[in-house]
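Asker: Starting from these lines, generate the structure:
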Amino acid sequence: MGLLTGILYACLAFFGTGWYLGKWSGNFSLLLFTLTVVTAAYWLAERFVFLPRRLAAAATLTHQDGERRAELARLGIDKVDMDVESARERLLAQPWWLDWTAGLFPVILMVFLLRSFLFEPFKIPSGSMIPTLEIGDLILVNKFHYGIRIPVLNKKVVPLNDPKRGDVMVFRYPVDPGIDFIKRVVGVPGDEVAYINQKLYLNGQLAPLQQLDDYYDEDRRTYSRQFREDVGGGVTHRLLVDPQQPSSYGMRARPFPGSENCRYTAEGVTCKVPAGHYFMMGDNRDNSEDSRFWGFVPDENIVGRAFFVWMNFGSLKRIGPFH
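Answerer: Okay, here's the model as predicted:
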């Protein structure tokens, strides 16, 4: 079993190194589920097979020592030079391969349950959600807000809340479901969403914009035009617009499922959101690859609702809730 455990750990190290170096993509939920199952198997084997064997061996040792001492006492020998207790402790000790498998099962199980059904941490890798979320923000995602789903399969079994316009949502990228994206919901099923000349229209109505002070990017040392947008339902958020960027998206959009619901022109794009799908956009409007380019997000791709920055090592003032 020690050799088998060593091989399993070597495979895990090989896979993890390749994943970290970008040699291949991986599904962390599936990996965590696999680790839970494997360590559970070791834990059950320890509980019902290996531990009883060690206990039986220790009991046999104690019994044999008692018989030997009784026989020596019968022969008039009272002093016996033998450390049975030390030998018994060695017999009962867990081998390393059980320490690193069965011993880790409760921790891995707790992480799996918390991550699958309650909250999952994410790190913001790009600036597509500036100014709401900045590169390096470590955020929490509520996994049960939109419903309870079967882990790994992501099949919703208990529906709760529907995504609303203005929600910041983490989802599996429709083009490559192995990658998680984070954007803002701007269109729900049945909505007509139009982004024309750098302005958002919802069902034919311009989403109200209020100009704010320019946003200063400390990393790039540049200023950007900043606005506050109202997507309805009392939800407002800040966004950035770059007047130097072109309005046309027709040449940059790739074919996607449901693309027949969209019209591209020199001024922008207009889409009718189909049932069970959502239209997502980044708050950094001219530096975000979103539904304008790759289409709608189906309900089965939803991971959860982002709601809290729990750490940013470059700026502790970033910690707190956001909308």
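Asker: contacts and neighbour counts: CA atoms only from here.
Answerer: Noted.
Asker: Can you point out the buried residues in the helix ranked longest in the chain?
Answerer: Identified as the longest helix of the chain according to DSSP state H is helix 51-74. By neighbour count on 16 or more other C-alpha atoms under 10 Å, the buried set for helix 51-74 is 51, 54, 58, 61-62, 69.
Asker: Repeat that for stretch 167-186.
Answerer: 167-174, 181-186.
Asker: residues in contact with that stretch?
Answerer: With contacts defined as C-alpha atoms under 8 Å, 6 or more residues apart in numbering, stretch 167-186 is touched by 25-27, 128-129, 141, 163-166, 193, 231, 278-283, 290, 294, 296-298, 301-307, 323.
Asker: cutoff 6 Å now
Answerer: Identification of contacts with stretch 167-186 by C-alpha atoms under 6 Å, 6 or more residues apart in numbering yields 27, 165-166, 279-282, 301-306.
Asker: Alongside the first, I'd like the structure of this one:
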Amino acid sequence: MVWFETILVVLTLLSGAIWLGDKLFFARRRAARGGLLDEEPVLVDYSRAFFPVLAIVLVLRSFVAEPYKIPSSSMMPNLLIGDFILVNKFAYGLRLPINNHKFVPIGEPARGDVVVFKPPHDPQNNWIKRVIGLPGDRIVFQGNELTINGQKIQYQTLGTYTGRGVAFGLDSASLLEEQLPGRPHQVLEGLERHVGQGEWQVPPGHYFVMGDNRDNSEDGRLWTQTHFLPEENLRGKAFLIWLNCEGWFCKGSFEPSRIGNRIR
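Answerer: Next up is the predicted model:
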């Protein structure tokens, strides 16, 4: 969230400024005078202790990897509620914290990537979906079947979904493997629901994203202001599940088998 990033940046800069200012202007004076009354102030002592820790956390979180927790069922069956994931923060370029401005271009999303982003209509929060359409693509979604640039995507029926999450209205959902070019993956479809039907032409500098739980995902198909995700709203590429735990202190749910699973 933006508020956490803001607090982290402010604390890092403030503690660093206090430590540096004391080192440049006040530490020598205290050393020259000597005496117990000229000991290092408590504020400087805390700043010197916490600044390296805060700086390391800020650098790792902003430019290397950031943890997120999956709050909804929109990416089932591949990501479950309570999954804690890691997001690669440099896959699509290095970006500044808070304003998300990209200052070092490195790469662009590929079709099928699972990405974390700030949706245009909810810029204060981070969402997670799968990239379906690249800039210039024509996407058609009719009858729960996906067509990209005139090519119908093939599906393999795997049966009725019986995994975790059936309590979320998924007790009759069909489990299929969607043969997305270069990134086959499983999806869920309701037997009687057809959500988010339509056709879209992805504009330059934008992407079209969808959830794997096709009938229970608020994604680009349903956004009203714009159906497309601007490139500048990307936060990173999800790549690893490092914990699964629902509720405080893992009360009622802990699934060790998901630890270390790669996100495909």
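Asker: before we move on, the earlier item: among the buried residues of stretch 167-186 of structure 1, which are in strands?
Answerer: Among the buried residues of stretch 167-186 of structure 1, the members falling in strands (DSSP state E) are 168-172, 181-186.
Asker: now, which of the residues you listed sits nearest residue 42 of structure 1?
Answerer: Set against residue 42 of structure 1, the nearest of these by C-alpha to C-alpha is residue 172 (32.1 Å).
Asker: The closest one maps to what in structure 2?
Answerer: Here residue 172 of structure 1 is matched to residue 118 in structure 2, going by TM-score structural alignment.
Asker: Stretch 141-160 of structure 1 maps to which residues in structure 2?
Answerer: Residues 87-106 of structure 2 are matched to stretch 141-160 of structure 1 when aligned by TM-score structural alignment.
Asker: what number of residues lie near residue 229 of structure 2?
Answerer: 24 (other C-alpha atoms under 10 Å).
Asker: circling back to that earlier point, farthest-separated two in the ones in strands among the buried residues of stretch 167-186 of structure 1?
Answerer: It's 172 and 186 that sit farthest apart of these, by C-alpha to C-alpha, at 17.0 Å.
Asker: What segments of the stretch 51-200 of structure 1 are strands?
Answerer: For the stretch 51-200 of structure 1, applying DSSP state E, counting those that start in this stretch gives strands covering 119-123, 138-142, 147-150, 155-159, 168-172, 180-187, 192-196, 199-202.
Asker: can I get these in a markdown table with distance to residue 273 of structure 1?
Answerer: Shown next, in a markdown table, are these (distance: least, C-alpha to C-alpha, whole Å):
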| stretch | distance to residue 273 of structure 1 |
| --- | --- |
| strand 119-123 | 27 |
| strand 138-142 | 24 |
| strand 147-150 | 21 |
| strand 155-159 | 20 |
| strand 168-172 | 17 |
| strand 180-187 | 7 |
| strand 192-196 | 6 |
| strand 199-202 | 11 |
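Asker: List just the one of the ones you listed that sits closest to residue 15 of structure 1.
Answerer: Proximity to residue 15 of structure 1 (C-alpha to C-alpha) singles out strand 180-187 among the strands of the stretch 51-200 of structure 1, at 19.3 Å.
Asker: on average, how far is that closest one from the matching bit in structure 2?
Answerer: Once the two are superposed, strand 180-187 of structure 1 sits an average of 0.3 Å from its aligned residues in structure 2 (mean C-alpha distance after the TM-score superposition for structure 1).
Asker: Residue 321 is in contact with residue 311 of structure 1, correct?
Answerer: No. With contact defined as C-alpha atoms under 6 Å, residue 311 of structure 1 does not reach residue 321; the gap is 11.1 Å.
Asker: So the two - more neighbours on which side?
Answerer: residue 311 (18 against 12).
Asker: aligned partner of that one in structure 2?
Answerer: Alignment note: residue 311 of structure 1 maps to residue 243 in structure 2; criterion TM-score structural alignment.
Asker: same deal with residue 235 of structure 1?
Answerer: In structure 2, residue 235 of structure 1 lines up with residue 183, judged by TM-score structural alignment.
Asker: ok, that match to residue 238 of structure 2 distance?
Answerer: Separation of residue 183 of structure 2 from residue 238 of structure 2 (C-alpha to C-alpha, to the nearest Å) stands at 14 Å.
Asker: okay, which residue is most central for structure 1?
Answerer: Of all residues in structure 1, the one closest to the mean position by C-alpha atoms, centre = their mean is residue 120, 5.1 Å from it.
Asker: Next, the contact list for that one, please.
Answerer: Counting by C-alpha under 6 Å, 6+ apart, residue 120 of structure 1 has contacts 140-141.
Asker: Now check it against structure 2: what is it aligned to?
Answerer: Using TM-score structural alignment, residue 120 of structure 1 lines up with residue 66 in structure 2.
Asker: contacting residues around stretch 231-247 of structure 1?
Answerer: For stretch 231-247 of structure 1, using C-alpha under 6 Å, 6+ apart, the contacting residues are 166, 197, 207, 225-230, 267-268, 283-285.
Asker: Now that stretch: buried residues?
Answerer: Buried residues in stretch 231-247 of structure 1 (16+ other C-alpha under 10 Å): 231, 236-241, 247.
Asker: which ones among those are found in strands?
Answerer: Going by DSSP E, the strands hold 236-241 from these.
Asker: follow-up on the earlier one: now the longest helix of structure 1, how far from the centre of its chain.
Answerer: 52 Å (C-alpha atoms, centre = their mean, to the nearest Å).
Asker: same question, stretch 94-110 of structure 1
Answerer: When distances are taken as C-alpha atoms, centre = their mean, stretch 94-110 of structure 1 is centred 23 Å away from the chain's centroid.
Asker: neighbouring contacts of it?
Answerer: Against stretch 94-110 of structure 1 from outside (C-alpha under 6 Å, 6+ apart): 2, 36, 39-40, 42-43.
Asker: For ChimeraX, write a command that selects the buried ones of the residues you listed.
Answerer: Provided next is the ChimeraX selection string for whichever of the contacts of stretch 94-110 of structure 1 are buried by 16+ other C-alpha under 10 Å:
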select :36,39,40,42,43
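Asker: Determine which two of the contacts of stretch 94-110 of structure 1 are furthest apart.
Answerer: Spatial extent of these (C-alpha to C-alpha) is set by the pair 2 and 36 at 18.8 Å.
Asker: which residues in structure 2 form helices?
Answerer: Under the criterion DSSP H, structure 2 contains helices at 2-21, 27-33, 42-63.
Asker: Now residue 173 of structure 2. Nearest residue, chain neighbours left out?
Answerer: Closest residue in space to residue 173 of structure 2, ignoring its immediate chain neighbours: residue 190 at 4.7 Å, by C-alpha to C-alpha, 6 or more residues apart in numbering.
Asker: how close does the match of residue 120 of structure 1 get to residue 139 of structure 2?
Answerer: 31 Å.
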